[in-house]
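Participant: sequence plus the predicted model coming up.
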Amino acid sequence: MTEKLFDVPRRVPAAVTALLVLVAVVVLTALANSTMQPLPASAPAGEFSAGRAMRHLERFATEPRPIGSPAGARARDYLVKELRAAGLDVRVQRAVGANPSTGLASFGQVHNIVATRPGGDPTGTVVIAAHYDSAAMGPGASDDAAAVAAMLETVRALGDAELRNDLVFLMTDGEEDGVLGAEAFVREHPLGRAGGVLLNWEARGVSGPSLMFETSRDNAGLVETFADAVPHPRGDSMMVELYRLLPNNTDFTPMTEAGFSGMNFAYIQDSSRYHTADDSLAFLNRGSLQHHGTNMLALARVLGGADLPALAAGHDVTYFRIFGFLITYPNALVWPLAGLAVAAVAALALLARRRGLASLPRTAVGALSGVVPVALSAVLAQGLWEVLVAVRSDYYGMGGLLHRPEAFRAAVAVLVALAVLGWYLALRRRVGPAALAIGALAWPALVGAVCAQIAPGASFMFALPALAAALGGLGALLLRGAVWRVASITAGAVVAAALLPALALTAFDGMGLALGGVSAVTLALFGLTALPLVELWLPEPGARLGRPVAVGVPAAAAGLAVALAAGGLAVDDFDVANPRRTHLAYVMDAETRVAGWVSGDLDPPAWTRRYVSGRDTAFLPPGYARGELWTGRAPAVDARGPRVTVLSRDGDTYRLKVVAGKGARSITLRTERPITEAGAGVAGARPVTVPVTGTRAKTWPGEVRFRGLPESGAEITLRVPGAEAGFRLTAISETDGLSSVPGFAPRPPGLIPATREDGGIVAITRTYRI
């Protein structure tokens, strides 16, 4: 297409100029999506200050705070004291939270902090929420203490200014174990059942801008408020649609299911620290804290004074940032824009046919074959991940969220370029550059149309680049003069350059290299929109490509990808600042006193191999082993372990009394038969019952967990179909830390606990015939 389309005597200057324009757009887009500069503690009283918020974090976010832990209680006492000192009405809700999932029912005794700031003439309630518990592996400075500290600083910055609406500052407990606190809040607390507008704050990394990544349905009024109120809005409706399709959840999920409308915020960069000991104050990006808090304070003021019922809308909006501006439009325009993109690509194909540049059959070949580079890009990216795991097995336990992934991300980009260029060069002479370039645009246009049907807020990400590229091609066919033609094609690729690489980077941040195929597909679609500019670098379309081009370019790309991967392995080696992870736990059968170490590592490091040396799991208690484990024998400890007593039985329903034992924070029950219903209750709290579907494993498929178990224990109800004659049950009490085991030596520098939930605990078991 471009040989006849562009009458450019000197191709290289045009190609270089176009390339520099696209690179500049990608770089400027990345810079525009940066976070904020933190304000010091000396900032004006009415502004949010990360420096002031840090003072709170230093008081309660320096140690792990899992549900039911002494550290969690200390953090709760501090937060309650600070909120009361600020003049808020503070209550602590004690309840049992519940969360069913496949083959599993999770329960926990939660202590939610509910602080109320009454409004002068309320039209409703604004709930600002974050969780104060952390994962057991680390202090959770980002997840989610940063948001909790931001709430305290927001309360201070609001001062005595009168707001129209009631503000509720909700600090939930037990989020890490299945959003238990939020579930109990909406099920039992009057404010949870009343509904309102929810602003929830999270983190899946330790840095990056605060992204508004999820909304409730019919979000038009909320998004417009967000766009107008927040000084540095980040996020887009693509994230909203993606998160709605994923199984992940936060406190936002049970609260919106209960009737709240709202917005969910998080920062997600440097996610290798997520749920580890490195989610600490040392690694917390102060700019991310500032961005969280600035947004929180702005929305508290605006929504605190708004007519909340007026925000209700009957539709969603599409929203995204481009060239530093937040664009919003109603989803009623999604199908017209997607249809316009398809129509523009079709018009380009017809005009190219009329000009004799590409026949419709050849364009169809270009469109149908365009699936090859897209699919190949995904395969190559996932293949790269498999190679990296094979070379460095520790990556498997990191889920693709690596410390220094930049070289590997660049390798994915090069592999995508290899797939796109390889396809283009292989078919260019036979099919023609115009047919390939126009046919390729069918793919982003098609994806945009599919998204318009199933995920409307994501359609813009593909429909707009296809529309812009097609319009750029039409302009190049209609304009006179090589300069204007090159400018038109370049301008058409700019929208894709501003949107698709940024999406690929966000996918890398959020999902890591383990799902690098997602980013690769996105980059491949970007490459398809830029094919006319690629043509500027190539010889005449009718000429055979010389060996330097036909073989040298793909070979060079492949070699560069290999070099980047090798360089990435060299750069991303583990050290004290970027530690390796290892899983280790201690398990003992309280009856037999047989004890052992277990590790789920693929290849345990030297420190872990001091405790595990083989694969023998026969000595482990019934129902304990899940998956492939390394094991080693260990000395017994002085622990009585859990106790289970049958209180009553009604057919296949059993009511049990369970006690974890001294010092244990939690208990897990595993059954040799599937369970279909489970309930739990503790003294002074309402019991709760949930259905359970599916199974957890081929053997011992039923499981119930109770986190934050009080010393007096809990009543657990199990429905076990077909178990009228009884069944076996293994109870596992869980105590944090391994220092009580004789012979245990602390991990050396550069080694931290893995994120696997059963790591770093002393597990004492008893097996019963119920």
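Facilitator: On my side now, so go ahead.
Participant: contacts, neighbours, all on C-alpha from now
Facilitator: OK.
Participant: that's a helix at residue 68, yeah?
Facilitator: No: applying DSSP: H, G, I helix; E, B strand; the rest coil, one finds residue 68 to be coil, outside a helix.
Participant: tally of neighbours for it?
Facilitator: 22 (other Cα atoms under 10 Å).
Participant: surely it and residue 711 touch.
Facilitator: No: using Cα atoms under 8 Å as the test, residue 68 is too far from residue 711 to be in contact (10.4 Å).
Participant: how far away is residue 590 from residue 637?
Facilitator: Residue 590 is 9 Å from residue 637, where distance means Cα to Cα, to the nearest Å.
Participant: and those two? Which one has more around it.
Facilitator: Shown here are residue 590 and residue 637; by other Cα under 10 Å, residue 590 has more neighbours (22 against 18).
Participant: OK, contacts around that one?
Facilitator: By Cα atoms under 8 Å, 6 or more residues apart in numbering, residue 590 lies in contact with 639-641, 764-766.
Participant: most neighbours among these, which one?
Facilitator: Ranking the contacts of residue 590 using other Cα under 10 Å puts residue 765 first, with 31 neighbours.
Participant: tell me if residue 343 really is in a helix.
Facilitator: Yes: secondary structure assignment places residue 343 in a helix (three-state DSSP).
Participant: just give me the neighbour total for it.
Facilitator: Each residue near residue 343 was counted by other Cα under 10 Å, and the total is 15.
Participant: what of residue 565?
Facilitator: 24.
Participant: how about the strands of the stretch 1-150 of the chain, start to end?
Facilitator: Along the stretch 1-150 of the chain, the segments classed as strands by DSSP state E, counting those that start in this stretch run 89-101, 104-117, 125-131.
Participant: part of a strand, is residue 656?
Facilitator: Yes: counting by three-state DSSP, residue 656 is part of a strand.
Participant: the closest residue to it other than its chain neighbours: neighbour count?
Facilitator: Of all residues beyond its chain neighbours, the one nearest residue 656 is residue 646 (4.6 Å), with distances taken as Cα to Cα, 6 or more residues apart in numbering. The number of residues packed near residue 646 is 14, by other Cα under 10 Å.
Participant: try this one next to it:
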Amino acid sequence: MRKDLGLILAVLAGLVLAFWSEQPPRPLAPDAPATVFSAGRAMADVTQMAARPHPTGSPANAAVRDYLVGRMTALGLNPQVQSAAGVRRVDRYPGPETFVLGGQVQNIVGVLPGRDRAAPALAIMAHYDSVPGSPGAADDAAGVASALEIVRLLKLQGTPARDVIVLITDGEEGGLLGAQAFFDQHPLAKRIGYLLNMETRGGGGRVQMFQTAANNGQDVDLLARGARHPLASSLTVFIYKKMPNDTDFTVSDKAGVQGLNYAFIGRQFDYHSPTSTPANLSQGALQHMGEEVLGVARLAAFEPSLPGRGPDKTYSNIGPWLVAYPPMVGWGLLAVAAGLLGWAVARARKAGTFVLMDVAQGLGAGLYLIAASVTFLRLARRATGAGFGFIEQRHLLAQAVRWEVALALVAFGVMTYAAASLGRGRGRFAAAGLAFAAGLACSAFGGWDPVGLGAGIAAAVAAFLSFARPAGVPGAWTGGLALALLAAIGMQAAAPTTAFLFAWPILLASALAAATGLGAGKSPWRLPILIVGGALGLAWILPYGHALYLGLDLPELLTIAIWLSALVLWPLIQSDGDSPRPRALAIGLLAAGFIAVAVVRFAPVWSERHPQTSVVQFVIDHDAAKAWRVSTSPKLDPWSAQALGPAKPALRELPPLTRKPAWATPAPMIDGSAPAISRTVGPDGRQGLSLQGPGARVAFIRLRANAPLADVRLAGQPVTILDQPGRWTVIRWVGADQVTLDWTTKSPHGALEVQTGWLTDGWPAGAAPLPPRPKTIAPFDLSDSRVDLAHTRLEW
């Protein structure tokens, strides 16, 4: 009973500490002292910018631009508007098509002059445009408002050592277009020696410094000195490099500028959503953003020199401290952990509590824990019935706390079941059968799932081999730690900046093992040491699990947090001998977890605060003289089906508006100007294409040539496209109703197929109005708009 109580105390203390560590600071009011960052003051700017959606090229975005010019003028930054075309070819999309993002943007650039005007400058960057349909209070009015408050404080401190460039970009949501235009074309781009970027992917949570440029050793040193309550790790930098996500920092990094990238990602339901309003923005997150960036900005602005390039460092925060060291130190930490574990084994053997066979069983139990965690977490995700995708996942994001609790119950259930089965023995058939059944059940939701079945089979095999006889805690814990130590050595060899994630918990667990005789010592301090050590380990591990939960819709990755938690809790969770209580507790936790999953699946979640999304458009094909009401939603909700009209919706191809078929019903034609497509020939022999959609804000263009084109320029900017005959190029253009393309060709004859779709914001006046939306349904992204299609073939 004492061990059970100790486990409860350790888990509760770890949860409390982890929860406390994840809370952003208290926001300061507008009347806070003028020398400190105040979220209350920054909120005044957020409220002005996020009064309504303001995508690039919209009148609302022009109003935000004018407001920011006024604010920056009042701060003495002498702002200038850079009106330019930004063009980016994007190669990360799969498939046979080439993708280009472009648009007409208006960046706002101001300068706080420094003492040495020729020194490399510090840039503070954020973007002011929002996605269509979202006010963008977090993404990225929060970043812009933070930048303004930060530069006010820098100015209050005195004249900085170098210029501070305030770069407020446009077109980030359209594809990093403003940043691309600035670093390609603006003369100040060459003067930037360091850059701090602020972004968000949600509406709350603590701010994380999640990205650096390569060779970040001195960047990490700067962060450690300037951060107040840092949240950062070299693991996130490593993972982010492998992800397809981008921010404006991607462009500055590619341009060779060092710096740090910050974001908060809590309350993800509000990301790119109509609910991203000032009222729903966490002012604590805004306070944390400002405080963290301000601390680093002060050092970068006022110190004699900016950070240079240095070898990458391994780093992570422990509470309010950032611990950083050269990656090679990781080998030393693993050696110390191995030494402590060896000493613990020697003590246990001397005490007669160590059985070698138990080590093999403990290693097998670790493998079971990994495979079973993947199986049960995958089953839980599929059992929710929510599809995979940005829109489909919103059903889970609307009940994010409930869903995370469900996963936590399943996770602790798997952990305690593995430990109970190992300690009691004689449970290999039950454990193997349960894992195999869970693996099979994965295919009952959403179709055949070989991954879930494979993990279930692997768990069943591990259970059959490991749970045949009772194992003692000393040997079993040794086997689990040995398995984790092998994994950490592999990480240290393959990706040394990530190995701390395993090395630190292993070091803690090995120290606990050495201090407690592998959990079986006779000291009266054994249980208190295990409780305190387990709680501290959980307090550090669980925030990483929470970050994985927030960052990726892959609950299977939580297996890492489960495995690491088991390392520091194992002596408390492994059952003693024939006690049935731990296994009954494990089954109860798993049952509670899947009951919570059922609630997640069937509970009504849509409300005015968390509305369901709808995307409805009126599409006109001018060549075919036909019109449709269209929805690009994966599944039609009842309101969207009603909005499409009395006819039964059917899936229809509508290039270039959509890559996949969309739901459509025929509609009466309405009046309106057709898009114009014309070919031009310049005096130098260059051929060109002029495309225009009167009054439109977004263009979707699809092109294919039967002869290779060279020196292609989109709106005057060079871009490598149409050099392979027969290959489609897809262009998404924002911010203007006209775009030009010109090129040269060595072929005297050729043809260019052109498909265009021009989007105009707002439901067309000539169409039958949409039915009133319930408060539980909201327009999303490009909804409630008109799209004019035109197609042609040009020959020469």
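Facilitator: Happy to help now that I have it. Remember, it's a predicted structure, so these values are computed and weren't measured experimentally.
Participant: sticking with the residue nearest to residue 656 of structure 1, tell me its helix or strand.
Facilitator: Secondary structure from DSSP states H and E places residue 646 of structure 1 in strand 643-650.
Participant: what residue is smack in the middle of structure 1?
Facilitator: residue 510 (4.6 Å; Cα atoms, centre = their mean).
Participant: circling back: where's the residue nearest to residue 656 of structure 1 relative to residue 770 of structure 1, distance?
Facilitator: From residue 646 of structure 1 to residue 770 of structure 1 the distance is 7 Å (Cα to Cα).
Participant: equivalent analysis for residue 15 of structure 1, please.
Facilitator: 76 Å.
Participant: and for residue 555 of structure 1?
Facilitator: Distance from residue 555 of structure 1 to residue 770 of structure 1, by Cα to Cα: 66 Å.
Participant: mind checking which of these two has more residues around it?
Facilitator: Shown here are residue 555 of structure 1 and residue 770; by other Cα under 10 Å, residue 770 has more neighbours (18 against 15).
Participant: wait, doesn't that one sit right on residue 724?
Facilitator: No: applying Cα under 8 Å as the test, residue 770 of structure 1 and residue 724 come out as separate, 10.0 Å apart.
Participant: ok, back up a step: mind checking which of the contacts of residue 590 of structure 1 are in strands?
Facilitator: Taking DSSP state E as the definition of strands, the contacts of residue 590 of structure 1 contribute 764-766.
Participant: just the closest of these to residue 90 of structure 1, please.
Facilitator: Lowest distance from residue 90 of structure 1 to these (Cα to Cα) belongs to residue 764, with 38.0 Å.
Participant: ok, the equivalent of the closest one over in structure 2 - contacts?
Facilitator: Using TM-score structural alignment, the equivalent of residue 764 of structure 1 in structure 2 is residue 788. By Cα under 8 Å, 6+ apart, residue 788 of structure 2 lies in contact with 619-622, 674-675, 693, 756-759.
Participant: contacts for stretch 560-572 of structure 1, please.
Facilitator: Contacts of stretch 560-572 of structure 1 (Cα under 8 Å, 6+ apart): 402-408, 410-412, 414-415.
Participant: switch the cut-off to 6 Å
Facilitator: Outside stretch 560-572 of structure 1, the residues that touch it by Cα atoms under 6 Å, 6 or more residues apart in numbering are 404, 407-408, 411, 414.
Participant: any chance of those in a markdown table, with distance to residue 750 of structure 1, neighbour count and secondary structure too?
Facilitator: What follows is the contacts of stretch 560-572 of structure 1, written out as a markdown table (distance: Cα to Cα, whole Å; neighbours: other Cα atoms under 10 Å; DSSP: H, G, I helix; E, B strand; the rest coil):
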| residue | distance to residue 750 of structure 1 | neighbour count | secondary structure |
| --- | --- | --- | --- |
| 404 | 15 | 17 | coil |
| 407 | 22 | 20 | helix |
| 408 | 22 | 27 | helix |
| 411 | 27 | 27 | helix |
| 414 | 32 | 24 | helix |
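Participant: could those go into CSV alongside distance to residue 263 of structure 1?
Facilitator: Formatted as CSV, those follow (distance: Cα to Cα, whole Å):
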residue, distance to residue 263 of structure 1
404, 31
407, 34
408, 33
411, 35
414, 36
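Participant: aligned partner of residue 419 of structure 1 in structure 2?
Facilitator: Checking TM-score structural alignment: residue 419 of structure 1 goes with residue 414.
Participant: quick check, that match in a helix?
Facilitator: Yes: per three-state DSSP, residue 414 of structure 2 lies within a helix segment.
Participant: tell me how many other residues crowd it.
Facilitator: 28.
Participant: the helices in the stretch 301-450 of structure 1, which residues?
Facilitator: 334-354, 360-369, 371-391, 394-397, 406-431, 433-440, 442-454 (DSSP state H, counting those that start in this stretch).
Participant: distance to residue 571 of structure 1 added to the ones you listed, as TSV?
Facilitator: Shown next, in TSV, are the helices of the stretch 301-450 of structure 1 (distance: least, Cα to Cα, whole Å):
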stretch	distance to residue 571 of structure 1
helix 334-354	43
helix 360-369	37
helix 371-391	13
helix 394-397	14
helix 406-431	8
helix 433-440	36
helix 442-454	35
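Participant: tell me how far residue 602 of structure 1 lies from residue 738 of structure 1.
Facilitator: Where residue 738 of structure 1 is concerned, residue 602 of structure 1 sits at a distance of 21 Å (Cα to Cα).
Participant: scratch that, residue 227 of structure 1 is what I was asking about
Facilitator: Distance from residue 227 of structure 1 to residue 738 of structure 1, by Cα to Cα: 49 Å.
Participant: do the same with residue 428 of structure 1
Facilitator: Taking Cα to Cα, one finds residue 428 of structure 1 at 63 Å from residue 738 of structure 1.
Participant: more crowded one of these two?
Facilitator: Shown here are residue 428 of structure 1 and residue 738; by other Cα under 10 Å, residue 428 has more neighbours (22 against 19).
Participant: what distance do you get for the more buried one to residue 331 of structure 1?
Facilitator: Per Cα to Cα, residue 428 of structure 1 is found 38 Å from residue 331 of structure 1.
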